[in-house]
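*Asks:* sequence first, predicted coordinates after that:
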Amino acid sequence: MRRDIMSYETLKEGSSGSAVVELQRRLLAAGYNPGPVDGIFGAQTKQAVMAFQRANGLVVDGIVGPMTWSRLLGTSATAEAFVQRALSQSGDRYVYGAEVNLADPNPSAFDCSELVEWAAHQVGVFMPDGTMNQIPYCQRNNTVISIDQAKRTRGALLFRPEHVAISLGNGMTIEARGSAYGVGSFSANREWTLGALVPGLRY
């Protein structure tokens, strides 16, 4: 069974161990020379990571986080699969602060950020819990886009203070909107403060 992206630790120069061995093997298989496959993340491995990132349109920082792992592992996590998982929960209850088992294929209640976290996990991509964590996570991974672009991009995220929705790309969202609404599809024509893509998803 394929490990999901969140189970791959973030690696950088100075890291060591079996995860670095896997990284070095993946880089070699992709045609990049990390030096000896010795489990030590040194300068040559960092140069190979940066070359891989540059060639794949990623942030060139030499740090192997979710997006770099995603490309190295050839994940099939797509924005459409993410959207479909979220849509499958239409009609569920909204419970503020809800915590679900991320491996549960059909929870019964969500809050807004938990729906995003759960749907991402279901397709093998990591997203932290809480909008206060999801926004900086997207910012660190350079996936922030304009609000208009997010409204037009299926699977993009739309943020407002203490709330997040998933854009359906057609002027609608799927979201856990509040106790009066539950999980469902709603108009995206509201005030938003930030748009972003989910790091690690293919759009």
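*Replies:* Perfect, thanks for sending it. Since the structure is predicted, the reported quantities are computational estimates derived from the model, not experimental observations.
*Asks:* CA atoms for contacts and neighbours, from now on please.
*Replies:* OK.
*Asks:* where does the spatially closest residue to Thr153 that is not a sequence neighbour land in three-state SS?
*Replies:* Excluding its sequence neighbours, the residue lying closest to Thr153 (CA to CA, 6 or more residues apart in numbering) is Gly169, at 4.5 Å. Three-state call for Gly169 (DSSP: H, G, I helix; E, B strand; the rest coil): coil.
*Asks:* and for Gly169, the neighbour number?
*Replies:* Neighbours of Gly169 under the rule other CA atoms under 10 Å: 17.
*Asks:* I'd assumed Arg152 was in contact with it.
*Replies:* Yes: Gly169 is in contact with Arg152 according to CA atoms under 8 Å; the separation is 4.1 Å.
*Asks:* and Val164, what does it touch?
*Replies:* By CA atoms under 8 Å, 6 or more residues apart in numbering, the residues touching Val164 are 112-113, 116, 131, 157-158, 175.
*Asks:* that one and Gly124, how far apart?
*Replies:* Distance of Val164 to Gly124, computed by CA to CA, to the nearest Å: 20 Å.
*Asks:* cool, Ser185 as well?
*Replies:* Counting by CA to CA, the gap from Ser185 to Gly124 is 23 Å.
*Asks:* check Glu99 too.
*Replies:* For Glu99, the distance to Gly124 equals 18 Å [CA to CA].
*Asks:* try this one next to it:
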Amino acid sequence: MKKKIVLVFFLICLMLSLPATAKASLGDVLLKVGSRGPDVVELQTKLNYVGFNVGKADGIFGNMTKEGVMNFQRANSLAVDGKVGPMTVKSLNKVYLQKQPQTLPQAQTQNNVNSILSTAKQYIGVRYQWGGTSPSTGFDCSGFVYYVFKQNGITLPRVSRDQYTVGTKVSFENLQPGDLVFFSFSGNGVVDHDGIYLGGGQFINSSSSKGVTIYTIGPYWKSVYVGARRVI
């Protein structure tokens, strides 16, 4: 009996120790009618953005979402089954990225940077919420980045792993305010966290422990740093 209690306690501790910021990326899990959650929100957002209306991005894969998926699959010469697996996601991401805004003139770019940093700082103290994309519910890391840029007319992919694919690669030495900075808490180089670089070695992000806050990129953050992208 004691051994069983010890085993249960061990399993509980193991579950609690898993990183709170780890999340599946769109395409990791097959989505179909009945699926729910942040991946479905991302799917619906992208379908709406590329012109396949599925209504409100509510995170519920219903018949309207299925119809939008089938229309997208039909238009892109994919197997038309209304289910979203790796091939459909790959095609959707490609079309989505092709519709992203082009590079802005330098003066307008600087104005955008200032506006983005100002917007980001407005939400310091907003709590962390896995899958969150608004100040009313809380933000996860990529949800915060997505929201801030969206408020400034720039639509990014929903999750950090996909955000790492847009824009231009930037070296650590050439970071500028407004750049996106990416990290891998798992230590395997797979992006699972990001934020917005403020300048002076600092970035703003939504962390699972403190919500929206500013950190200095010191020894710890450098140890999990993956790279940066410039999208404005």
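*Replies:* Cool, the structure landed. All values derive from a computational prediction rather than experimental measurement.
*Asks:* ranges for the strands of the first structure?
*Replies:* 93-94, 109-110, 144-145, 157-160, 163-167, 172-176, 183-187, 194-196 (DSSP state E).
*Asks:* what does the second one correspond to over in the second structure?
*Replies:* Okay, so that is strand 109-110 of the first structure. Per the alignment by TM-score structural alignment, strand 109-110 of the first structure matches residues 138-139 in the second structure.
*Asks:* how about the last one?
*Replies:* The alignment of strand 194-196 of the first structure onto the second structure (TM-score structural alignment) covers residues 227-229.
*Asks:* next one: the fourth one
*Replies:* On the second structure, the counterpart of strand 157-160 of the first structure by TM-score structural alignment is residues 180-183.
*Asks:* ok, average deviation of the matching stretch from the first structure?
*Replies:* Compared with the first structure after fitting, stretch 180-183 of the second structure has a mean deviation of 0.8 Å; criterion: mean CA distance after the TM-score superposition for the first structure.
*Asks:* chain center to that stretch: distance?
*Replies:* 11 Å (CA atoms, centre = their mean, to the nearest Å).
*Asks:* what does it rub up against?
*Replies:* 160, 164, 189, 191-197, 203, 221, 224-231.
*Asks:* go with 10 Å
*Replies:* Stretch 180-183 of the second structure is contacted from outside by 142, 145, 160-161, 163-164, 166-167, 169-170, 172, 175, 189-198, 203-205, 221-232, using CA atoms under 10 Å, 6 or more residues apart in numbering.
*Asks:* selection in PyMOL covering whichever of those residues are buried, please.
*Replies:* Buried subset of the contacts of stretch 180-183 of the second structure, written as a PyMOL selection, criterion 16 or more other CA atoms under 10 Å:
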select buried, resi 142+145+160+161+163+164+166+167+169+170+175+191+192+193+194+195+196+197+198+203+204+205+224+225+226+227+228+229+230+231+232
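*Asks:* with adjacent residues omitted, what lies nearest to the spatially most central residue of the second structure?
*Replies:* Nearest to the mean C-alpha position of the second structure, counting by CA atoms, centre = their mean, stands Val159 at 1.9 Å. With CA to CA, 6+ apart as the criterion, Val159 of the second structure has its nearest non-adjacent residue at 5.2 Å, and that residue is Ser142.
*Asks:* how near is the one you found to Asn152 of the second structure?
*Replies:* Ser142 of the second structure sits at a distance of 16 Å from Asn152 of the second structure (criterion: CA to CA).
*Asks:* mind listing the helices in the second structure by residue range?
*Replies:* 2-16, 38-49, 63-75, 86-98, 106-122, 141-150, 160-163, 219-223 (DSSP state H).
*Asks:* map Asn133 of the first structure across to the second structure for me.
*Replies:* Asn133 of the first structure maps onto Asp162 in the second structure, by TM-score structural alignment.
*Asks:* and Glu99 and Gly124 of the first structure? Which one has more around it.
*Replies:* Taking neighbours as other CA under 10 Å, Glu99 of the first structure and Gly124 compare with Gly124 leading, 23 against 16.
*Asks:* now do the contacts for the equivalent of the more buried one over in the second structure.
*Replies:* Here Gly124 of the first structure is matched to Gly153 in the second structure, going by TM-score structural alignment. By CA under 10 Å, 6+ apart, Gly153 of the second structure lies in contact with 101, 112, 116, 147.
*Asks:* among those, which one sits closest to Phe9 of the second structure?
*Replies:* Using CA to CA, Tyr147 comes nearest to Phe9 of the second structure of the contacts of Gly153 of the second structure, at 38.7 Å.
*Asks:* touching, that closest one and Leu156? I think so.
*Replies:* Yes: counting by CA atoms under 10 Å, Tyr147 of the second structure does reach Leu156; the two are 8.9 Å apart.
*Asks:* now for the counterpart of Phe82 of the first structure in the second structure, how many residues are close by?
*Replies:* Correspondence of Phe82 of the first structure to the second structure, assessed by TM-score structural alignment: Ile116. Neighbour count for Ile116 of the second structure, taken as other CA under 10 Å: 23.
*Asks:* Ala77 of the first structure too?
*Replies:* For Ala77 of the first structure, using other CA under 10 Å, the count is 21.
*Asks:* got it, and Val148 of the second structure?
*Replies:* Residues near Val148 of the second structure, counting by other CA under 10 Å: 26.
*Asks:* tell me who's in contact with it.
*Replies:* Contacts of Val148 of the second structure by CA under 10 Å, 6+ apart are 115-123, 133-134, 142, 154-156, 196.
*Asks:* swap the cut-off to 8 Å and go again
*Replies:* 116, 119-120.
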